[in-house]
Each structure stands twice: as C-alpha cells, then as structure tokens.
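Novice: Sequence plus predicted model, see below.
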Amino acid sequence: MKMNTTTVKTPNRIEPADLASAKQPRAVWAVAFACVISFMGLGLVDPILPAISHQLNATPSQTSLLFSSYNLVTGIAMLATGFISSRMGVKWTMMTGTLLIIAFALLGGMSGSIGELVGYRAGWGLGNALFIATALSAIVGLSTRGSAKAVIMYEAALGLGISVGPLLGGELGSISWRGPFIGVGALMLIAFISIGVLMPKVPRQANRTSLADPFKALRHPGLLVLAVTAFLYNFGFFTLMAYTPFVMDLDEHGLGYVFFGWGILLAVTSVFVAPRLQKRFGSIRSMSVALLLFALALLVMGIWTSSQTTVIVSVIVAGAFLGTNNTLITTAVMEAAPVERSTASAAYSFVRFIGGALAPWLAGKLAEWYNPHMPFYVGAAFVVVAVLTVLLGRRFLSHVDAASGH
C-alpha cells in the first residue's frame, strides 16, 4: 500500500465515533499497538522516581533529568527524522527506532548510577524520535479513513500507553525499580516483530527531505504558533509528570494508580471529548479553555501542595484537560502548514520537546531554591502564556477551523 506523504486538504472536523467505527488496515493497528508500548515509556518512570532517587542517592532535580535527557535528545533528533526516513523508508526507520528503545531500556535496567541511567534514557530518546515521528505519519498515510480519524487513533494509542505505563511501572517497580525498564524492553520486542510482520514495505517518498526542511516549515506562522504553544504548556505538563511524584508521598503502587487514573482521563477525553468540543466550538477556542483549566489545576496544586488528597485529585483531573488539548493541537498541526505531515510533525516536535527537556529540571531546582509550591506556580504561569500565544496567533490558524465551520 502506498503511503501518502503529501499534504492533502482534508476536512479538519474530527468525529467522536471514528475510533469505534473505523475499519483500518492491519498495518495501522500494528503501528498503533507499537505506539501504545512506546508511549508507556513516558509515564513508566513516574511511580519509581522516588525509589530511583533513594536507591541511587540522587536529588529530585537529578532524578528529573531522566525526563530531560529523554526529551532533549528526542527533540533534537526530530530534526533528522525526515532526512533519515526519506532515505531508509518509513518501515525501516520505525524498526530502527524500536531496536534502539529495546537496547537502551534494557541497559537502563542494568544501570549502577543516576548518571548512567540518565545517559541511557538519552539513547532511549533517540529511538523514541525515530519511532514516533514516523509512527504518526505512517498511521495517517496508511489509514483508509482520513487524517483526522488517524490522528484520533494515534492519540488513543498515546493515551492508552501513558495510562498503562504508570500502572505497569508501579507493579514492576514495587519489585525493583529496574523492572519497568526491562519490561518495556520485552514489550517493544513484541512491537518490533508485529511491525516487521504486519506492516507492508512503504515506498520511499519521491522527494527526499533535507535537514533544513523542519526549520523552513517553522516559517509558516500557524505551525510556529502551535509549536511555541506546545513548548510553553510542556512546562506545566512535565512539572506534573516529573515533580508531583515527590510531593504525593505514595509508594510505587500508589503512584502507579494515580497516574493510571490520570492517563485514563487523558485517553477518554482525547478520543471522545475533544472531537465534540472541536465540532461545536472550534479547535482554537476549545484548546484555549482546556489549557486555562490545566493552569488552574496547577495553581490549585501550588496552593495546597501539602494536601495529599488535593494534589492527587488535581493530577487525575488534569488528565482530562491535557487529553483534550493533545488531540486538538495534534490535529491542528497536521493542517497548519502546506508541508508534508512528517516535516510538520518533526518541526513541531522539536520545539515542544525542548520545552519538555527544560521543564523537569527546572521544577526540581525551583523546589530546591525556593519551596515545594514554586514549581506549580511557575508551571501554571507558562501554561497561561501558552493560552495567550494561541489567542494572539489565532489569525494564523483561521484555516484550521474553517473546514469545521468555525
């Protein structure tokens, strides 16, 4: 099956029943399954962050570098994913990324110091970049149901992976903090086999992507606005992911259940709520409200940091706002600029992952420099600025909502 790598003007309306009614090729389901396992890696370490900090004699800010190194390498490597995939082909790029994830996840499980573990997470980030950049374009290109429906499927895989990841991390982490790393390595091996068997060989695109293409794509104001928005709200996102485990005072099982609830709400809203909001109010308005509510959740956590119940409830509820925003912004990115989807995804991901690299380290340091409340206040402020960025740049995104009548 030939993969469509060119930008096609498809309707930007996303329907909430798409996932249940879609009859997708087996290759799409194989990639989606691999995405679920890959995205487990994002939330997998949340339940074991305090255990890693304790057993490897690391401070919270040092432990948060597990997110920073992962996101930094992922973001930088995103710039080269189009260059690589246009020469290796989508299938082999994905399989190479999967092999790297397997190798570095297993190595991470055998680490003897926080420095080694941070380094292996960086290698994991390289594999992650090769995988997720091509996975989104593969699902969109191989889908027989249109780009908007394919994006919902991708976001559903993301939500499922993020929700199951902490649960698995909590269960395996209660045995040893090394368990989750080894578990992901084993699961990604299954994903590697499923992609190899079920995914057809996709013809390489006619025009090879250059290393400069993602930077050129950011010249389009609409894509730049969305990328900067994601950069800013990632400060809130990774404050929640990397810092809250240290203030909830829960064991591995408890943290796993909290982030499982968070991920379930993220998955449900990304698949069922976001499409309805987009249909009724448009992407830009819905995105702005979702981000404002997320900023409010962070503010509540900042004010009542010492209340375990308040922080737990706020973390879980925040999943609903993040799930809604994720689907809306990812769908908008696919239509924001007249460039190939893989190039748009690489450019956008590069900018947002840089924010994801800075945020975890900053959250830990703010707690050390000031007090436990400060990371939440700063995270909320960044998310509010993200909302202002969307609203000020909405004239560059008018075409995103035009197809859905807003």
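Specialist: That came through, no problem. Every value quoted in this text rests on a predicted model; they were computed, and no experiment measured them.

Novice: hey, let's count contacts and neighbours off CA atoms from now on
Specialist: Will do.

Novice: what about the helices in the stretch 301-406 of the chain?
Specialist: Listed in chain order, the helices of the stretch 301-406 of the chain (DSSP state H, counting those that start in this stretch) span residues 308-336, 341-369, 374-392, 398-402.

Novice: Presented hereafter is structure B, for comparison with structure A:
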Amino acid sequence: MTSTTEPASPPSEQRSEPPQEGSGAQQSSGAQRARLRALAVLCAMQLMIILDGTVVTVALPTIQSDLGFSQAGLAWVMNSYLIAFAGLLLLAGRIGDLIGSKRVFLAGLALFTAASLLCGVATGAEVLIAGRFLQGVGGALASAVILGMIVGLFPAPGEQARAMGVYGFTSASGASIGLILGGVITQTVGWHWSFLINVPIGLVSLALAVRLLAPQRGLGLGKGADVLGAVLVTAGLSLGVYTIVQTAEPTVELPRTLLLAAAAVLLLAAFVLRQARAAQPLLSLHIFRKRQVTAANVVVVFLFAAGFGFQFMTALYLQRVLGFDSLQTGLAFLPAPLLGAVMSLFVAPRLTVRFGSRALLLAGLAAFLVALLVMSQAPADGSYLLNVAPVLALMGAGIGVGIPAAIMLAMSGAEPGDAGLASGLNNTAQQAGAAVGTAVLATLAASQSAVRVSEGVAEAAALRDGYSAAFVAAAGFVLAALVLTATLLRPSKK
C-alpha cells in the first residue's frame, strides 16, 4: 500500500511482502491479491465498528436486567461509545497523516479488541461503560484512517469505485446485519458475546494487518502537533455529541440543552480561530475551501441522519406496532443488506465508471426518498410483506449506490497529504449524521405519539402516527441532500 502522504509507487513496491519471482503479469496479480486482502482487513474493522452499535442496541434490555442499570444509566452504554468515537475522529485522522495511517490503524484495532474483551467480561455497570468508552477511542483511531488507506490502495477510478462499493456495503448494511446478529446472539448465547465475538475477529485482523499493510512515514508531528487545537476540537465534538444524545432522556431540560449546545459551538469556534492563526495547525482550513469536499460531507450528514434514523424507527414500528420480537425484527431487515450488497458490490462500480459518482448519488437518494415516503404511510395494522419488506429492499438499493458515491465524491476532492484528515472528516460526518438523525427522529416520534395519545387515539395508532412523522422528517433530510448534490456537487475531474 502507498503512503497517503507520498506519491503513489508501483504496486510491487507497495507490498509489505518480499517481491515474488516471475513475469510482470504474475507480480501484478500477486500485488492485486495483496491489495484485496488488505482491503478485507480494513473492511473487517469497519464492520466490527458498525456491527457493535446495533448488536448492542438489541442486547440493551438484557444488559439492563443482568447488570442492574437504571433507565437513565442504560443510555450511557451507547452514549459513552458515541462521545469518545465522534469526539476523536478528526484528531485521529490528522494523527494518521502525521505519523502514518498504519500505526494509527493498528493502535485503534488493538485497543478496540482489548476493550471488547473488557466489556464482555464486565460484571458491573461502571466497568461496561468504561469499556464502551475505550471501544469508542479505539474505533475512532482505526476508522478515521480507513478511507484514506483505501484511496491509497486503489488510486485508479474503476478499481477505487469497486473498493468503495465494498466499503459502502460494509457501512450501509452493517447496521442491518447487526440487528440480525444481535437477536441471534442475545437469545442463544447471551449478551456478553455481543462484545466477545469481536475478540477473535480483532486478533486475526490485527495479525493480518501487521503483515499486509505497508508502513508509511507520515508528515511528521512537527507539521501539525497543535496540542491546544486537539483539546478544543475533541472537547467541542464530544460535548456536541453528548448534547445531542442526552435529548432523548425524558427528564432533559431545554435551558440546560441550549447551554450545552452553546458551549459546544463556542469550543468549536475557538478551535477554528486557533487553526486560522496557528503556525502548524492540526486542521488546515484550506480543505473547507474545496467545494466538493465540504458539500459532499454535508450530504453524508443528511444521508446518515436519514439512514440510521430510518432503521431505528423501522425497528420500533416492527416491535411496538406489529409485535415482532428481537429475533424477528433482526431477520425482517434482511432485504436491506441483501439489496445493498447487490448494488454496492456489483452494480454501483460498473455504473460509477460509466455515469460518474454524482449521477449514482442522485439516483440512490431518489430511491431512498421514495422508500421513506412510502414507509410513512404504513398503517397500524400493516403487513410486513406488503408495507415493510418492499420499502427495506428499495432503501437497501438506494443506500447501496448512494453511500459509496457520496464517499468517493468527498475523498476525491482532497489532496494526498490530507487523505487521513479527509477520512476523519468524512467519518465525523457519518457519526454526526447518525447521532443527530436518531436523536431528532426519536424525539419527534415520541412527542407526536404523546400528543395523539392525549387526544384519545389508541396506543398502536398513536405510535404509528409518531413513526410516520419521523419518516417524513427523514425524507426531508434526503431531499436536502438531493438539492445539495444537484446544485453544488459536480462530477470529479480526476
């Protein structure tokens, strides 16, 4: 693999294995296999990160019962992870540029694996929350540099489209797969294995990553070791995510929320000012002057806000309105990852080469918009086969082409020396979108359902009305992404 901070070298020089003897075609074939194995390792880590969130979501009721969590305390099983993960992504991406992506990836993978073991053997609430926080730190370190490493491994447009298709499938379908695995694991071997399953996968991935990922020099800490900037951005992002996730708590007070939001904005504003004046900034603000990078990341925020919010609200509709249990709910999501796999792995790469990423993003967003609007009309006495399964299939198809296209547009506008930063920025956009979308849509659904109950509507119908309002709001996110894509994004000139 090439360094994300250096000009690309020939494939035979990118391998961490000794070159093989033989013809040029044999060496090229060997180098391609090595790159594909490296891609598999990177995507395995991304899949663990994505799976972890939804697998744990399904296991939360059992965790609460076994460890004696209060309802408010239970939220911190998720929140401690989100705060650490989202708060460190930008910093982790920049560290990857400075000291080399491989070092940061290995450190993150090792920490995530060790923290998963700690969570799996936890016998008390405090240990589990601490383990989840460390998982978030490890996940941020590894995830922040994955995209930049994939771009370095596959610089040619065609092969990069295929690689991003694999990554996009991993990101888009991992949550649905996690719901399925979560139901199976929790009901068969217990919630502890929701975490312990990461340990063997992590150890194997770590061993393969050491062997397959080539070392990189990086720019050096002297090019951006801004300690004050690191403190400001990490504190600002962490506080911002905390402000978002705590809005779902029933006892939250509006003045407190506004105060926390203002503090987060002030910290991030101070960070921006610091970067504008620092001799060696942690985050070079020139990256935001690239319209394609900025617009594509805003589109990613809206896309993930709608996507994660859609999955969360659909799971609630299946369980609380149609009466599905956790295993049935997980299996019900199968159409989404199946169609997502077909589109992102086989269809999207070919169409990207022919029509470009922007055209695919527009098509994917349009399909997702239709899916949300149809789902908003699902009745309280609905049928899974008629009202849910077709929507999940359409959503999977739309996300399957939309997410890889959006990520390619965001990464293609960055310079090689900013690959880690651009990767961290894109992952921050994904996490911010997921957190904002889930919090906003959950709050909207709950408030709308409460209003309908107060009006004397039956519980199932009131819940359905709340979820319908959330689906319409999610459609608004997708419509905003469509408008941005049509007006601000242009096909990559690379």
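Specialist: The structure has been received and is ready for your questions. In this text, all values refer to a predicted model and were calculated from it rather than measured experimentally.

Novice: now what about the TM-score between them?
Specialist: Counting by TM-score structural alignment, normalised by the length of structure 1, the TM-score of this superposition works out to 0.81. Behind it: 386 aligned residues with a Cα RMSD of 3.3 Å.

Novice: hmm, back to that, return the most buried member of the helices of the stretch 301-406 of structure 1.
Specialist: helix 341-369 (a mean of 25; mean count of other Cα atoms under 10 Å).

Novice: Looking at structure 1, name the residue matched to G87 of structure 2.
Specialist: In structure 1, the residue equivalent to G87 of structure 2 is I76, according to TM-score structural alignment.

Novice: what's the closest non-adjacent residue to that match?
Specialist: Nearest residue to I76 of structure 1, sequence neighbours excluded (Cα to Cα, 6 or more residues apart in numbering): F350, at 6.0 Å.

Novice: Translate the one you found into the numbering of structure 2.
Specialist: So F350 of structure 1 corresponds to T428, using TM-score structural alignment.

Novice: Tell me, how many residues neighbour A129 of structure 1?
Specialist: 30 (other Cα atoms under 10 Å).

Novice: residues in contact with the alignment partner in structure 2 of it?
Specialist: Correspondence of A129 of structure 1 to structure 2, assessed by TM-score structural alignment: A140. If you count contacts by Cα atoms under 8 Å, 6 or more residues apart in numbering, A140 of structure 2 has them with A84, F85, A86, L88, L89, A92, G108.

Novice: cool, and S113 of structure 1?
Specialist: Counting by Cα under 8 Å, 6+ apart, S113 of structure 1 makes contact with L56.

Novice: Can you give the distance from the helix or strand hosting S65 of structure 2 to the centre of its chain?
Specialist: If you go by DSSP states H and E, S65 of structure 2 is part of helix 24-67. Its chain's average C-alpha position is 12 Å from that of helix 24-67 of structure 2, according to Cα atoms, centre = their mean, to the nearest Å.

Novice: Likewise for stretch 356-363 of structure 1?
Specialist: For stretch 356-363 of structure 1, the separation from the chain centroid amounts to 15 Å (computed by Cα atoms, centre = their mean).

Novice: Quick check: that stretch compared with structure 2, mean distance?
Specialist: On superposition with structure 2, the mean distance recorded for stretch 356-363 of structure 1 (mean Cα distance after the TM-score superposition for structure 1) is 1.9 Å.

Novice: and the helix or strand containing the match of G87 of structure 2, what other elements does it pack with?
Specialist: I76 of structure 1 belongs to helix 65-88 when assigned by DSSP H and E. Secondary-structure packing of helix 65-88 of structure 1 (3 or more Cα pairs under 8 Å, 6 or more residues apart in numbering; DSSP states H and E): helix 90-109, helix 114-142, helix 341-369.

Novice: ok, and for the second one, which residues are buried?
Specialist: So that's helix 114-142 of structure 1. Buried residues in helix 114-142 of structure 1, defined by neighbour count with 16 or more other Cα atoms under 10 Å: 114-115, 117-142.
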